[in-house]
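> what's the 3D shape of this:
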Amino acid sequence: MGRLIGRTAVVTGASRGIGRAIARRLAADGAEVAVHYGSGEAAARETVAGIERAGGRAFAVHAELGTDGDVDTLFAGLERGLAGRPLDILVNNAAAAPTGPVETDTPERFDRLFAVNVRAPYFIVQRALPLLRDGGRIISLTSVATRVANPGQTAFAMGKGALETMTLTLAGALGTRGITVHAIAPGATRTEDNAAVFEQPGLAEFITGQTALDRLGRAEDVADAVAFLASDDARWITGQVLDASGGLHLGLRV
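Sure thing, here's the model as predicted:
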């Protein structure tokens, strides 16, 4: 579509799943995309190669989020790839998976989840601000878990709720620079990596029965929402949490 030509973007956790779809979509719209990965180097290289085959531009950057020096490592690679150019779009997508109900969670798993899902995005934003062009975009992936009581995802929902609060406060703080800040909250989204989960007997049917649009989400559904918020079409919108779940758990379907 070309509406992001001349712009640069970084997508964390972009080697697979929703992050890969976001990177592909932003590149298809014209942005040069830094494809961040933690441990999946081969998958990240595949994402970059796919973007380049489609005529886009991308490069991979590595950092194991949730570890000491993670943000320094990420930005060392990002700044090499940008080669002095500013950053236009930051997408905080990388996340650790839910750690289970409160009865079986551990301090170690809890701390790891918050290090990846809360601390890393917060300090990535902090480090990005001097690079981020006025009129830039910050978009964080959260979850419908913040509005649905799921006992198996308590800590996960707490972390995603923190990102939604961060979104609101940063939108107020950065508005004078023309920077918009948003969160996108996916629901049940089938990707290549988690497809087996939805093969559990009756699970896909149960979820679609609770979804207003009557199907599971696709990674591209979320990527298209990110692309809208990253574009000039969303210039007068900020501080929002955009539900991209197809209407999961809106209420009883009749």
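> going by C-alpha atoms from here, please, whenever you check contacts or count neighbours.
Will do.
> quick one, helices of the stretch 101-250 of the chain?
Ranges of helices within the stretch 101-250 of the chain are 107-114, 120-128, 154-174, 203-209, 219-230, based on DSSP state H, counting those that start in this stretch.
> apart from its neighbours in sequence, what residue is nearest Glu164?
Setting aside the residues directly before and after it, Glu164 is nearest to Ala183 in space (Cα to Cα, 6 or more residues apart in numbering), at 6.2 Å.
> pretty sure Gly217 is in contact with Thr189, am I right?
Yes: the pair Gly217 / Thr189 is scored as a contact, 4.1 Å apart, by Cα atoms under 8 Å.
> got the angle for the lengthiest strand in the chain vs helix 154-174?
Ordering each strand of the chain by length in residues (DSSP state E) puts strand 132-141 first. With axes from the mean of the first three to the mean of the last three Cα atoms, to 10 degrees as the basis, strand 132-141 and helix 154-174 are set at 160 degrees to each other.
> run this one through as well so I can compare:
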Amino acid sequence: MTSQSTTPAQPYRYVKFGLIFTGETEEIYLPKLFKTLMDLGSCYFEVIRRIPQLDPRTDRKQKLTVTGVQDKKIPSKDEKEITWPAKQYLNQSNTYAIVVDDLEHSRKSQAQAVFDRYRNALDILPPDQKYRASVHFLVNMLEAYYFADAQAINAVLGTALEDYRGDVETIRHPKGDLKQLDRDRGFDEKKDGGKILQKLDVEKVLSNPDTCASLRTLFAWCLKCLGEPSTNEYQFLNGKLSEITRSQLENS
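Sure thing, here's the model as predicted:
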């Protein structure tokens, strides 16, 4: 009789992602953006803190350690708003923290500096925690991604839009564009936005490998944390990734 080796089943692991965010709509509805990941049954997304949107640091001063080595100077505001809530959350097992900020068109030229400020606040976490935390941008803001799945907008607002043909991350004023669709009815970013997010097909949003680099990088980081194998779902294998935030994929 030939013996057969069996691979032991991997233990079940349930992961929680804590969101630290800057937008108003995100306070209530941001976890819905990740509903396709939560449908896997192995993770949950929850809001842990809303923070003010941060600009690049203008204080260039650095303090010296006793050995004369320059050390990062993190403003106390950043520690209070980002480092401490993330640390408290990451003290729990099987948890990850994500800082999510809108990157409006007017701030794109500052994107690297803004990223560095958020990232610096996470890099002072203990070594076993800082790589379980990341920073990502919604470009130009959350509402931009609605236009990649026009059916979701139409179902809520009663419009007859077609999917945006270009990269929705280049739409300068997506929230304003939504408000212009029906000036009489208007667009309520919380009430209507929440309903659109509930219907939004993120896999469709990320189906074009040449678009949505920032959102794809966010989802790629989450799936890597979950230990999911790399596939071409969401165009992970061939799709564009953010030049600014993709470096975090190497350390998660």
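> please state their TM-score.
Scored by TM-score structural alignment, normalised by the length of structure 2, the superposition of the two chains gives a TM-score of 0.39; 154 aligned residues with a Cα RMSD of 5.4 Å.
> returning to what we had before: for the longest strand of structure 1, which helices and strands make contact with it?
In this structure, strand 132-141 of structure 1 makes packing contacts with strand 87-92, strand 180-186, helix 219-230, judged by 3 or more Cα pairs under 8 Å, 6 or more residues apart in numbering; DSSP states H and E.
> in the last one, which residues are buried?
Meaning helix 219-230 of structure 1. Of the residues in helix 219-230 of structure 1, those scored as buried under the neighbour-count criterion (16 or more other Cα atoms under 10 Å) are 219-227, 229-230.
> helices or strands next to the host helix or strand of Trp221 of structure 2 in the packing?
Under the criterion of DSSP states H and E, Trp221 of structure 2 resides in helix 213-225. Using 3+ Cα pairs under 8 Å, 6+ apart as the contact criterion, the secondary-structure elements in contact with helix 213-225 of structure 2 are strand 133-139.
> how many neighbours does Arg80 of structure 1 have?
Using other Cα atoms under 10 Å, the number of residues around Arg80 of structure 1 comes to 11.
> for it, list the residues it contacts.
Going by Cα atoms under 8 Å, 6 or more residues apart in numbering, Arg80 of structure 1 touches no other residue.
> and it, which of the three is it?
Secondary structure state of Arg80 of structure 1, per DSSP: H, G, I helix; E, B strand; the rest coil, is helix.
> now swap in Thr73 of structure 1 and tell me
Assignment for Thr73 of structure 1 (three-state DSSP): helix.
> just checking, it touches Glu79?
No: with contacts defined as Cα under 8 Å, Thr73 of structure 1 does not count as touching Glu79, sitting 10.1 Å away.
> how far away is Ala42 of structure 1 from Ile139 of structure 1?
Distance, Ala42 of structure 1 to Ile139 of structure 1, by Cα to Cα, to the nearest Å: 25 Å.
> more neighbours, those two?
Ile139 (24 against 11).
> check contacts around the more buried one.
Contacts of Ile139 of structure 1 (Cα under 8 Å, 6+ apart): 89-92, 181-184, 226, 229-230.
> returning to what we had before: now the helices of the stretch 101-250 of structure 1 as a markdown table including distance to Glu46 of structure 1?
Conversion of these to a markdown table gives the following (distance: least, Cα to Cα, whole Å):
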| stretch | distance to Glu46 of structure 1 |
| --- | --- |
| helix 107-114 | 27 |
| helix 120-128 | 24 |
| helix 154-174 | 28 |
| helix 203-209 | 29 |
| helix 219-230 | 17 |
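> do you know which of those lies nearest Gln240 of structure 1?
helix 154-174 (7.1 Å; Cα to Cα).
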